[in-house]
Structures are given as structure tokens and as C-alpha cells.
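Trainee: Here is a sequence with its predicted model. Questions after.
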Amino acid sequence: MEDFSTLLEGDPVAGPFLRPELRRVAPLLATERYTARFRGAAASRPADYVAYHYTLLPAAA
């Protein structure tokens, strides 16, 4: 997902939800596998990218 955060910074839907503290330097292998399923959706549907981060934030806090 970090790959798409740079692409979506200017998006009116996803942009406001992008925060530097959500970006990881080196993702775990499990994270890469999990996020691979979302790459197509993030590229074509920014709202899905926001929904992913919205559901992730409460668990990470």
C-alpha cells in the first residue's frame, strides 16, 4: 500500500488519510502478500484504499 500512497497524495478522497506514520520502511513478507490483493483496487478505486486504512488504524493504535 505504501507504493500507492505516493500516487494518491493528491486524490481528494484518499489524500487526507495519508499520513507519514502509516508508511513502513521494509514491509514483512506477510504484509506484502496481504497488500498485493489491494494493489489493483487502490489504483482504480481510491475509496477502497481509504477503507483499508480506516479498518487498519484502530488495530494499530
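Mentor: Noted; the coordinates are in hand. Worth saying up front: this structure is predicted, and the values here are computed from it rather than measured. Residues are numbered from 1 along each chain as shown.
Trainee: Only C-alpha atoms from now on, for both contacts and neighbour counts.
Mentor: Noted.
Trainee: elements contacting the biggest helix by length in the chain?
Mentor: If you go by DSSP state H, the chain has its longest helix at helix 46-60. The contact analysis (3 or more CA pairs under 8 Å, 6 or more residues apart in numbering; DSSP states H and E) places helix 46-60 against helix 39-44.
Trainee: Flag every buried residue along the longest helix of the chain.
Mentor: P46, D48, Y49, V50 (16 or more other CA atoms under 10 Å).
Trainee: Check it against this one:
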Amino acid sequence: MKQSKKTTFQIMYETVMENGGPTGPLSKAVVDAFEGKNQFQQRENKIIVSFIKTKNKLSTD
């Protein structure tokens, strides 16, 4: 039996495409990564939130 020179990732891509293309998040990620689409687009759309620590003083007058 001859060894295939295809990588596991390439086999996953071909299987997704044979079954009608990417439908779920995992299959979309496989296709995007295999086709070399921009991986950083998702990171650019995220909002960075930082919380400022403040001292809360309760007055008991």
C-alpha cells in the first residue's frame, strides 16, 4: 500500500469540500486556514476592554 503524500489537513479540506462545503464553525475554519484567508480579521473585530480599579470608600456618618 502506497503512502499518500497529502497531509491530514489537506485530507480534511478535501473531505469538507466533497461534502458540500463548510457549514459549521470548524469546517469554515479548516477551509479558511487551508485557502490562506486572513486569520487576523477576527482579532481586529474584537474590542479590548480594560477595567480600572478604584477605591470604594463607604462613609458611615
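Mentor: On my side now, so go ahead. Since the model is a prediction, treat every value here as computed from it, not as a measurement.
Trainee: Quick check: TM-score for this pair?
Mentor: With the length set by TM-score structural alignment, normalised by the length of the first structure, the two chains reach a TM-score of 0.26; 25 aligned residues with a CA RMSD of 2.4 Å.
Trainee: closest to E2 of the first structure among the buried residues of helix 46-60 of the first structure?
Mentor: Ranked by distance to E2 of the first structure (CA to CA), those are led by Y49 at 10.6 Å.
Trainee: Can you report how many residues lie near the closest residue to that closest one other than its chain neighbours?
Mentor: Nearest non-adjacent residue to Y49 of the first structure, counting by CA to CA, 6 or more residues apart in numbering: A42, 5.0 Å away. Residues near A42 of the first structure, counting by other CA atoms under 10 Å, number 22.
Trainee: So A42 of the first structure versus A60 of the first structure, what's the distance?
Mentor: Here the criterion is CA to CA, to the nearest Å. By it, A42 of the first structure lies 20 Å from A60 of the first structure.
Trainee: Thanks a lot, see you next time.
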